[in-house]
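Q: coords please:
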Amino acid sequence: MIALRLRQLSLLLLSFLICGAAFFQLFARTTGTIPTDYAVMLGLVVALSLIYWTLVLHFLPYASQVIQPCVLLLTGLGTVMIARIDYAHNTEVAIRQLTFICIAIVLCSILVVAMHDYRILRRFSYVSMVVGLALLLSPMLPVIGQNINGARIWIRIPGLGSLQPGEFAKLFLAFFFAAYLFDHRDQLAVGGRKVLGLQLPRIRDLGPIIIVWIASMGVLVLQHDLGTSLMFFAMFVSMLYVATGRASWIVIGGIAFAVGAVAASSIFSHVGARIEAWLHPFSDTLYNRAVGGSYQIVTGLFGLASGGLFGTGLGQGHPYLTPFANSDYIYASLGEEFGLVGCFGILLLYIIIIASGFITAMKVKDGFGKLLSAGLVFTMAFQVFTVVGGITLVIPLTGLTLPYMAAGGSSMVANYLLATLLIIISNAANKPAPETLSETFQHEALAALRDRELKEREAEQASRSARRARGGAQS
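A: Sure, this is the predicted structure:
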């Protein structure tokens, strides 16, 4: 057990070492020395991370130990690049990012101590639905709601600045979806007619997916946020597939959102502009367009291309030339200075987290935990795909941020809580099942039977020896 804990601790220390070396190299090439405020904040992050790891060992001894090191490494590399862009723009976004990282770790530590059994979330399914919808629609309020870059997805809190409540709404809606689908999975799994090899659901069972589709389209219409509406609808459809095992739900969900997206691109100019910029990024007209143009896309692609295989080197590229280089386009910034190898390494870290989450979903015996872990990890995987796919022109830009790496306190705190929930569920999935009372009695009965048979054999051998001894004396 001690050797296992040492191996687990070595993963954490390795992530600290890599991030520390990156910060040292950055400041050696820019300011020449590590600023005091960065040294203090980095030391605080390390201390809080070790406390969090200790709490996980104490309260969740069977939890997965690969998620936290990967999350910390992604966070550290993202913060390094934010600090790199701060140096070029003379801003202090990285210090604010480190502050939110500390807040996230503290909240996650409280969650580890307070929530020993994740199944308690099932009791508050409809409360989670109300809270999730309230958070999702709160930017529409006239006083606190904010419209930034054409999307109304922000609220302003005095003293804290802007907050994106949709990042927290995805957690509460995941709780509700998991509880609802767990309770109704038998009805939803019943098939209707078979068309082209697919067992279609019954008409009366289409209600939930229609309601979620309408809600997703409502977010797109009211808040002009394509990414959030796509993420919530995809999360529900994926959890619906896990609950029922029917591929027809995936097909119906894909067709429904495709119809909605095509209609939205024709009705709403901002959606159509993103699709047009995706299809014709190198058009002179689109490149020079002030609003909805392709300047950001093309600049990000040039940055990735200039990075080559191994990158320009930390602090030696020009990632700050791309708009929103520390948030929406941080993957392109990292690709320029870390190269293709660095990009693949980042994706590998995400794959490890995602694989750990899906393994947890397969191993956990509780149906609610299976749906919840699958939904949470799919949300993360889908978010990574949409961000990286948008930057590399695989799909249109959606406006989502890269988990753990992009600048933004809301995204950082929400995704840290998501990772902690996966860790809590993994503890239940990996925990050895206790023996039942009947199994205990069976083991005791078998042990008693073996002891009796052994004594009988010993007695028989003793009697044989005695008979041989008597026969030898008579002869």
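Q: make it CA atoms for all contacts and neighbour counts henceforth
A: Will do.
Q: where do the strands sit along the stretch 51-200 of the chain?
A: Here the stretch 51-200 of the chain has its strands, by DSSP state E, counting those that start in this stretch, at 145-148, 151-157, 161-163, 191-195, 198-201.
Q: List the contacts of the residue nearest the centre of the chain.
A: In the chain, the C-alpha nearest the mean C-alpha coordinate belongs to M380, at 3.6 Å (Cα atoms, centre = their mean). M380 is in contact with I354, P403, counting by Cα atoms under 8 Å, 6 or more residues apart in numbering.
Q: To compare with the earlier structure, here is another sequence to fold:
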Amino acid sequence: MTTLDPSPARRRRRTSPRRTTELGLLVLGALITVGAYVLASLGKTATIPPHTFAFLAVVVGLGLAAHMATRVFAPDADPILLPLVALLNGLGYVFIARLNYKLASLQSVWTALGVGAYIGTLALVRRSRDLERYRYLLAVAGLGLMLAPLAPVVGRTINGARLWVRMAGVSFQPVELAKIALAIFFASYFVEKRNVLSEPTLRVGNRLLPDPRPMGPVLLAWGLSMVVMTAERDIGFSLLFFVMFIAMLWVSTGRVAYLMVGAVLFLLGAFLAVHLFGHVHERITIWLNPWPYRDRSGYQIVQAQYALGSGGLAGSGLGLGRPQVIPVVASDFIFAAIGEELGLLGTSAIIFSFMLFVGAGLRTALRARSEFAGLLAAGVTAVIGFQAFFIMAGVVRLLPLTGVTLPFVAYGGSSLIANYILLALLQRISAESSRQRVTIPSR
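A: Okay, here's the model as predicted:
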């Protein structure tokens, strides 16, 4: 049997319903965003913003730019991924503008750059398998980006964590870009070594046992995570990096043993971190019982609990709450601000949006045409899904605070640009996996 791709004209006709669905969802998301923007202004100042139509034009313009790029470069891509991201990004901007207009101005610039990065990635990465060629280059780049904040001249410490690099008057977190490079490297490496990592090849007497040497990468990832956490005083990204590694390793091999080893190493690392590093011990302490420290180190988390509790089922209303009393609310605790003003219904909508995103990402991974594409899609989905889970769970005290931002929602230029690039990679794989083939009997 011989398989051929349909002609471009037939493919465009077939995929137009998907893009039409995407466009409709984008318009709906834009209307929700603008409606929320107006309501937030009415709640805060009792006036309609004078530039509402200009805001609508910008929201629709950015959405249309991303949509047209998807229509041109990835016409078979999933129709709900981009609208979900646009809605999360839009609602996040509304809350940032309601909390700090200066940060909102910066976030609008970062959003435009993020959409530009999305379009550029779709245009440059025409086939996902081309990324495999650069795996070792990306591995070196990823490690370099992770360690860049330790550089003596450009590295910066902000809020106790040395995660920032400042160049030409602009501060950014290179570790956000590192997660892209390392996800691609892990996907390529695990595909190449899958048989070695998953098959028992070591003979001991009359029995075949798994070769312990493939555990080396797991131990290396654990060790690097500990080094990063120690040197940069960071919990969130070291944990995210380690979880992404273990998740991709498990998906590629199907061996539960790697999950068990990863869990043991995680517990060991957590035990060592709590007893060796004061900042980790402090976070665990205020996670377990923040109330004795409500005027000091626990002030932030205590105010977040008050905000969530006062929100109730439907919230106080947009612009009518007091989430601004939470320190660094626009970046670290925007989920608490949403909970106060939109209540349980609003936070549930955010959680449900991320669940839909993860479901669409995993569906893309399952339908991928190649092992590399499938594993990369799983890795991208895991990065965004776990990052969202870590910060939301930290805000509600299900987990200790990790310091990562809520993807697409919270303020943060580095995170926004990196996540839009991850979205573009997921769209590229989705377009490849959704493209049907015509089967022609061979003679």
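Q: Quick TM-score on the pair, please.
A: After superposition, the two chains reach a TM-score (TM-score structural alignment, normalised by the length of the second structure) of 0.92; 423 aligned residues with a Cα RMSD of 1.7 Å.
Q: For V66 of the first structure, which of the strands of the stretch 51-200 of the first structure is the nearest?
A: Ranking the strands of the stretch 51-200 of the first structure by distance to V66 of the first structure, with Cα to Cα as the measure, places strand 161-163 first at 29.5 Å.
Q: how far is the closest one from where the chain is centred?
A: Relative to its chain's centre, strand 161-163 of the first structure lies at 22 Å (Cα atoms, centre = their mean, to the nearest Å).
Q: Buried residues of that strand, list them for me.
A: Within strand 161-163 of the first structure, the residues scored as buried using 16 or more other Cα atoms under 10 Å are S162, L163.
Q: same check, this time on stretch 2-16 of the first structure
A: Those would be Q8, L9, L11, L12, S15, F16, for stretch 2-16 of the first structure by 16+ other Cα under 10 Å.
Q: next one: stretch 311-325 of the first structure
A: Residues 311-312, 314-315, 317-325 are the ones in stretch 311-325 of the first structure that count as buried (16+ other Cα under 10 Å).
Q: so which of these comes closest to Y404 of the first structure?
A: Relative to Y404 of the first structure, the closest of those is A325; by Cα to Cα it sits at 14.9 Å.
Q: Just to check, that closest one is in contact with G303?
A: No. Contact criterion Cα atoms under 8 Å: A325 of the first structure and G303 do not qualify, at 10.4 Å.
Q: Where is the longest helix in the first structure?
A: Identified as the longest helix of the first structure according to DSSP state H is helix 437-474.
Q: coming back round to it: roughly how far does the counterpart of the residue nearest to the centre of the first structure in the second structure sit from P8 of the second structure?
A: Correspondence of M380 of the first structure to the second structure, assessed by TM-score structural alignment: I384. As judged by Cα to Cα, to the nearest Å, I384 of the second structure and P8 of the second structure stand 32 Å apart.
Q: residue in the second structure matching L171 of the first structure?
A: Applying TM-score structural alignment, one finds that L171 of the first structure aligns to I180 in the second structure.
Q: ranges for the helices of the stretch 1-150 of the second structure?
A: In the stretch 1-150 of the second structure, the segments counted as helices under DSSP state H, counting those that start in this stretch are 8-45, 52-73, 81-99, 101-124, 135-147.
Q: Okay then, goodbye and thanks.
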